[in-house]
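>>> Provided below are the primary sequence and the corresponding predicted coordinates.
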Amino acid sequence: MTEPSGGSTDKPRRPVAVPAIALVAITVVGITALLGGLNEAPEEPETLGPGAVLDQGRYTTKFVESRVTVERADSDFAEDKRFLELVFDVTNTSDETSGVGNPPAKIELAYQAADFAGSLVKISPAFPEDAGPFSFVRVKGGESRQLHPGVTRQVIVRYTLKEGQQPPDKITLDVGAFEYSEDPVAAVPHWGLESKEAGKGFLPEIKARVVLPVKKGDTT
């Protein structure tokens, strides 16, 4: 008997080899798609150091230094006080006088800030509540709590160091920026910290991460 032309249809097929690198690529793309796409990873904020200048919308800020200072006792019955200070040169670029403010107690409350120190939305390492912060503007003849338009002032954000407490080697600041917008309820233009919705609240946009080595000097 003559076999049909074309040969038998039951002949097993040879397996097709897929390079391992292709399998890895397919797996990575699949996982990336599952997690929401290639462009969904949050961007890391710009990292700055001492002497850097940042445009914060309402303010232009120079991050001068972090240091330990000692306030000597004025009598034999008092004790010396030590502080960790964050030092800034701040220019109010708006048309309105503002307060110096204070860093927020929690990052979830930062969106309410309108004054300079409120933009320091996270300070690491964190200090205990009874350590401060105490913020002020250094002016000729004393201290102030105001930043006037167009004037550069030195701003100090101070934390108290307890007896025997060693200061950290560095301070890291997550810093936000301000935008001028209308209040959605009262329709009154105002300065507020740039924020985004997060769950039932808002979180500030981090404009820069600033790392300041702590100048310890005389810490005794």
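Noted; the coordinates are in hand.
>>> could you use CA atoms for every contact and neighbour count after this?
Will do.
>>> name the element the spatially most central residue of the chain belongs to?
Most central in the chain under CA atoms, centre = their mean is Asp174, positioned 1.4 Å from the mean C-alpha point. Under the criterion of DSSP states H and E, Asp174 resides in strand 170-175.
>>> surely the residue nearest to the centre of the chain meets Ile123?
Yes. Assessed by CA atoms under 8 Å, Asp174 is found in contact with Ile123 at 6.6 Å.
>>> next, count neighbours for Gly199.
Gly199 has 7 neighbouring residues, counting by other CA atoms under 10 Å.
>>> can you check the one 5 residues further on too?
Taking other CA under 10 Å as the criterion, the count of residues near Pro204 is 25.
>>> show the contacting residues for the closest residue to it other than its chain neighbours.
Leaving aside its chain neighbours, Pro204 sits nearest to Ser195 (4.0 Å; criterion: CA to CA, 6 or more residues apart in numbering). Shown in contact with Ser195 (CA atoms under 8 Å, 6 or more residues apart in numbering): 111, 202-205.
>>> list the contacts for the residue nearest to the centre of the chain?
120-123, 206-210.
>>> so which of those residues are in helices?
Residues from those lying in helices, with DSSP state H as the criterion: none.
>>> now for these: which two are most distant?
Greatest spatial distance among the contacts of Asp174 (CA to CA): Ile123 and Lys207, at 14.1 Å.
>>> out of the contacts of Ser195, the closest to Leu48 would be?
Using CA to CA, these come closest to Leu48 at Glu205, 16.1 Å.
>>> just checking, that closest one touches Gly176?
Yes. Using CA under 8 Å, Glu205 is in contact with Gly176, at 5.8 Å.
>>> comparison target, given below:
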Amino acid sequence: MTEPSGASSNKPRRPVVVPAFALVAFTAVGITAMLGGLREAPDEPDPLGQGAVLDQGLYSTKFVESRVTVERATSVVDEDKRFVELVFDVTNKGDETAQVGLPAQKIEQAFAMTSFASSLVKITPAFDKEAGPFAFARAKGGETRQLQPDMASQVIVRFRLKPGEQPPAKISMDVASFELEAGANDNVPRWQMVAQEVGDKWIPEIKARVTLNVKKGDAA
């Protein structure tokens, strides 16, 4: 008698062998698809050190040094104050007066700012809120918070040390840049920090990562 068509056979089926590398590749493709496709890894920012000059678009900046300084007490009821200072030579390349400003408390807040210090989007190690930062430029008449066009100014960004606190050996800064962008409403070019939209936030792109050794001298 002939076996009906489509009937199952009693012979055991041979297992299909799938190479391990194929399983790994299939899994990787599946995970990549689930995460939304291949994404290029972001480029590492340029590593810079003392004396380097960076074109930030709106500013040309030389990273002079990092040091510990002391402001001596002026009376018996006062006390000496010790600071870690970041020293820059900054030229405002714009056509209008710019502000020295302060580093933003959060990186996503920096995008809306155009001051020089706002471009220091991350400073490592982080200091306590009570430490500052404080920032100013040196001028012939004393200290100023403004940077005039086409004029080089020495800018100081400082953090106060607690009594007995030791300064860090090094300080690193993630530094952003600026570009001229046409306004959405009037099409007038304005300086704006270079950033990428991440979710509902604008995160500055890091132009360079600068590391400075902290000079202690006799002030530590």
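Received it, and whenever you're ready, just let me know what you need. Everything numeric in this text was worked out from a predicted model, so none of it was measured.
>>> any idea what the TM-score comes out to?
Put the two chains on top of each other and the TM-score (TM-score structural alignment, normalised by the length of the first structure) is 0.83; 212 aligned residues with a CA RMSD of 2.5 Å.
>>> hang on, the earlier thing: who touches the very next helix or strand once past the strand holding Asp174 of the first structure?
Sequence-wise, the next helix or strand downstream of strand 170-175 of the first structure (DSSP H and E) is strand 178-182. With CA under 8 Å, 6+ apart as the contact definition, strand 178-182 of the first structure has outside contacts at 56-58, 114, 119, 188-194.
>>> between the contacts of Ser195 of the first structure, which sits nearest Thr27 of the first structure?
Comparing the contacts of Ser195 of the first structure against Thr27 of the first structure with CA to CA places Glu205 closest, at 32.8 Å.
>>> the closest one: neighbour count?
By other CA under 10 Å, 20 other residues sit near Glu205 of the first structure.
>>> quick one: residues contacting it.
Per CA under 8 Å, 6+ apart, neighbours of Glu205 of the first structure: 176-177, 194-196.
>>> what is the equivalent residue in the second structure for it?
When the second structure is aligned by TM-score structural alignment, the residue opposite Glu205 of the first structure is Glu205.
>>> just Glu194 of the first structure next, same as before
Aligning on TM-score structural alignment places Glu194 of the first structure opposite Val194 in the second structure.
>>> quickly find the element holding Val137 of the first structure.
Here Val137 of the first structure is assigned to strand 134-139, by DSSP H and E.
>>> mean deviation (superposed) between that strand and the second structure, please.
Once fitted to the second structure, strand 134-139 of the first structure is off its aligned match by 0.8 Å on average (mean CA distance after the TM-score superposition for the first structure).
>>> rewinding a little: so can I have a markdown table of the contacts of Asp174 of the first structure showing neighbour count and distance to Pro103 of the first structure?
What follows is those, written out as a markdown table (neighbours: other CA atoms under 10 Å; distance: CA to CA, whole Å):
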| residue | neighbour count | distance to Pro103 of the first structure |
| --- | --- | --- |
| Leu120 | 23 | 5 |
| Val121 | 27 | 6 |
| Lys122 | 21 | 8 |
| Ile123 | 18 | 8 |
| Ile206 | 21 | 14 |
| Lys207 | 20 | 15 |
| Ala208 | 18 | 15 |
| Arg209 | 20 | 15 |
| Val210 | 20 | 15 |
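>>> which of the residues you listed sits closest to Thr91 of the first structure?
Nearest to Thr91 of the first structure among the contacts of Asp174 of the first structure is Leu120, at 15.6 Å by CA to CA.
>>> my guess is Thr91 of the second structure contacts Phe63, does it?
No. Counting by CA under 8 Å, Thr91 of the second structure stays clear of Phe63, with 12.0 Å between them.
>>> which of the residues in stretch 82-95 of the second structure are buried?
Using 16 or more other CA atoms under 10 Å as the test for burial, stretch 82-95 of the second structure gives 82-94.
>>> would you list those in CSV and tack on secondary structure?
Listed next are these as CSV, based on DSSP: H, G, I helix; E, B strand; the rest coil:
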residue, secondary structure
Arg82, strand
Phe83, strand
Val84, strand
Glu85, strand
Leu86, strand
Val87, strand
Phe88, strand
Asp89, strand
Val90, strand
Thr91, strand
Asn92, strand
Lys93, coil
Gly94, coil
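>>> got a list of what the aligned partner of Ala73 of the first structure in the second structure touches?
By TM-score structural alignment, Ala73 of the first structure lines up with Ala73 in the second structure. The contact partners of Ala73 of the second structure, taken as CA under 8 Å, 6+ apart, are 79-81.
>>> how about a cut-off of 6 Å?
79-80 (CA atoms under 6 Å, 6 or more residues apart in numbering).
>>> and it, helix, strand or coil?
coil.
>>> chain center to the helix or strand hosting Val24 of the second structure, what's the gap?
Element membership for Val24 of the second structure (DSSP H and E) is helix 20-34. Relative to the chain's own centre, helix 20-34 of the second structure is displaced by 35 Å; criterion: CA atoms, centre = their mean, to the nearest Å.
>>> quick check: what element follows that helix along the chain?
Following helix 20-34 of the second structure toward the C-terminus (DSSP H and E): strand 46-48.
>>> check the mean deviation of that following strand from the first structure.
Compared with the first structure after fitting, strand 46-48 of the second structure deviates on average by 0.7 Å (mean CA distance after the TM-score superposition for the first structure).
>>> following that strand, which helix or strand shows up next?
Using DSSP H and E, the next helix or strand after strand 46-48 of the second structure towards the C-terminus is strand 53-55.
>>> helices and strands around the strand holding Val137 of the first structure, which ones?
Identification of packing neighbours for strand 134-139 of the first structure by 3 or more CA pairs under 6 Å, 6 or more residues apart in numbering; DSSP states H and E yields strand 142-144, strand 152-161.
>>> good, wrapping up.
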